[in-house]
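A.B. asks: What follows is a predicted structure for the sequence shown.
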Amino acid sequence: MTPSRPMRADARRNRARILAAAEEVFAEHGASASTEEVAARAGVAIGTVFRHFPAKRDLLAAIMKDLRRRLIDKAEALIANGDPKTAFFDYFTYLVESSAKIGTVVNLLAEEGPSIEPGEQIMALTHAFGTLMDAAREAGAVRPDVRPDEVIALLTATTHGAMAAGWSDDLRRRTVNLVLDGLRPH
């Protein structure tokens, strides 16, 4: 087997445009979204989409991987530069807000077949979330009796609710505020 060559700059740009367009198209149209629409929105030929993503499942998996990468990048930026008193709360909010976009892709992936193993990305997300929570606790912004598994349960319930029920922006914001108020010291 020969090692794969690095992707040309134009191919990388096309791939990024396809992923961004696909994320928008799937969020807007769900399962009825067409590859042709993705290609048109990305400004590339349909063959270019298929060259990068031979099947719809490949495109959905790449979107999911890209979304996870953005979540990790956001956490790492908050760890490096965020205020420990607010970074954890900002990240919790960001995760719930992102869930609406992720929800469509997750549902489509589930329809396409077996789940895709997230592996290292989920471990990195879990670690980053824990790091942000520890820093917030040390800064006195999170109650000392709050356990990580409780916070993950609250996050999971809130993101699932936002995804499954299609919460409005206002409901999502108010719900997140109530959850986060429960995590703060009284």
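C.D. replies: That came through, no problem. Numbering: from 1, shown residues only.

A.B. asks: alpha carbons only for contacts and neighbour counts from here, please
C.D. replies: Will do.

A.B. asks: Need the nearest residue in space to Ala135, chain neighbours excluded.
C.D. replies: Nearest in space to Ala135, with sequence neighbours left out and distances taken as C-alpha to C-alpha, 6 or more residues apart in numbering, is Pro84 at 5.4 Å.

A.B. asks: typo on my end, Phe88
C.D. replies: Ranked by C-alpha to C-alpha, 6+ apart and with sequence neighbours excluded, the top spatial neighbour of Phe88 is Leu132, at 5.0 Å.

A.B. asks: before we move on, which element is the one you found in?
C.D. replies: Element membership for Leu132 (DSSP states H and E) is helix 120-138.

A.B. asks: Which residues belonging to stretch 130-150 are considered buried?
C.D. replies: Using 16 or more other C-alpha atoms under 10 Å as the burial criterion, the residues of stretch 130-150 that qualify are 130-137, 141-142.

A.B. asks: swap that for stretch 86-102, please
C.D. replies: 86-93, 95-102.

A.B. asks: if we can go back for a sec, for the residue nearest to Phe88, list the residues it contacts.
C.D. replies: Taking C-alpha atoms under 8 Å, 6 or more residues apart in numbering as the contact definition, Leu132 lies against 75, 78-79, 84, 87-88.

A.B. asks: just the helices in this protein please.
C.D. replies: Counting by DSSP state H, the chain forms helices over residues 9-29, 35-42, 46-52, 56-81, 87-112, 120-138, 148-165, 169-183, given from the N-terminal end onward.

A.B. asks: And here is the other one:
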Amino acid sequence: MPAQRADARRNYARILAVAEEEVAAHGADASLEQIARTAGVGSATVRRHFPTRRALLEAVSRQQIEALCARARELAGSGDSRGALLEWLGEVVAYSASARGLAAALARDGASPDSLYENSCSAALEEAGAPLLRRAVQDGAAAEDVTVADLITLVVGIVLATEHHPDPPAEADRLFRLTVAGLGPRS
């Protein structure tokens, strides 16, 4: 792939900075036209750098995804496999609920597995979380048929269901804990 020209690199950086602010303010439905206007570029320039809304959301979320992946690696050696998995998933919930647009970047869009625009956010988290889940399954702390994709889908559902709540992170955390505990009485 040829190196980008200096002006293209500047445009990318400016678009991404504006997109981060717009997504933080308006969520996954941030206006691409507003991003282009604020960045001082045409909408075609935005689409050239980010051919889909998902590509833009993934770029905006990249640092958070990398931090969550690093956290999974840190927790992989923990003695309590279930605790490590739940701690990591709780952090995925917290990040996703507090970072508008992240849940939409993680959501499955029905694209085929060999799609040109693979969901790189979900793929990175699935890869990072796999050792945590594998250990929990080996220790009998998680069901064998559960996948990290299943867990990410649950997180996305919880976060999307709580995004308009007065305190999305708190409500998402509460629902996550309910999901983990189940409907049984608390002792």
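C.D. replies: Looks like it came in fine. Because the structure is predicted, anything quoted here is derived from the model rather than measured.

A.B. asks: Was I right to think the residue nearest to Ala135 of the first structure contacts Ala136?
C.D. replies: Yes: counting by C-alpha atoms under 8 Å, a contact exists between Pro84 of the first structure and Ala136, whose distance comes to 5.0 Å.

A.B. asks: mind checking how far the one residue sitting closest to the centre of the first structure is from Val151 of the first structure?
C.D. replies: In the first structure, the centroid-proximal residue (C-alpha atoms, centre = their mean) is Leu67; its distance is 4.1 Å. The span separating Leu67 of the first structure from Val151 of the first structure equals 21 Å under the rule C-alpha to C-alpha, to the nearest Å.

A.B. asks: Grab the nearest non-local neighbour of the residue mapped onto Val156 of the second structure from the first structure.
C.D. replies: Under the alignment defined by TM-score structural alignment, Val156 of the second structure is paired with Thr159 of the first structure. By the measure of C-alpha to C-alpha, 6+ apart, the closest residue to Thr159 of the first structure outside its immediate chain neighbours is Val96, 4.9 Å from it.

A.B. asks: To which residue of the second structure is that neighbour aligned?
C.D. replies: Aligning on TM-score structural alignment places Val96 of the first structure opposite Val93 in the second structure.

A.B. asks: ok, now which ones touch its match?
C.D. replies: For Val93 of the second structure, the set of contacting residues under the criterion of C-alpha under 8 Å, 6+ apart consists of 155, 159, 169, 172-173, 176.

A.B. asks: Which of these ranks first by neighbour count?
C.D. replies: Val159 (29 neighbours; other C-alpha atoms under 10 Å).

A.B. asks: wait, it sits on Ser96?
C.D. replies: Yes: under the contact definition of C-alpha under 8 Å, Val159 of the second structure touches Ser96, with a separation of 6.6 Å.

A.B. asks: can you list residues touching both of these two?
C.D. replies: Ala103.

A.B. asks: Could you count how many residues lie near Glu58 of the second structure?
C.D. replies: A count of nearby residues for Glu58 of the second structure, using other C-alpha under 10 Å, gives 23.

A.B. asks: can you pull the contacts of the equivalent of it over in the first structure?
C.D. replies: Residue pairing (TM-score structural alignment): Glu58 of the second structure is matched to Lys65 of the first structure. Shown in contact with Lys65 of the first structure (C-alpha under 8 Å, 6+ apart): Pro118.

A.B. asks: how near is Lys65 of the first structure to Phe53 of the first structure?
C.D. replies: To Phe53 of the first structure, Lys65 of the first structure is 13 Å away according to C-alpha to C-alpha.

A.B. asks: What of Thr131 of the first structure?
C.D. replies: Summarising the geometry, the distance separating Thr131 of the first structure from Phe53 of the first structure, computed by C-alpha to C-alpha, is 35 Å.

A.B. asks: and what of Thr104 of the first structure?
C.D. replies: Thr104 of the first structure is 18 Å from Phe53 of the first structure, where distance means C-alpha to C-alpha.

A.B. asks: Cool, thanks, talk later.
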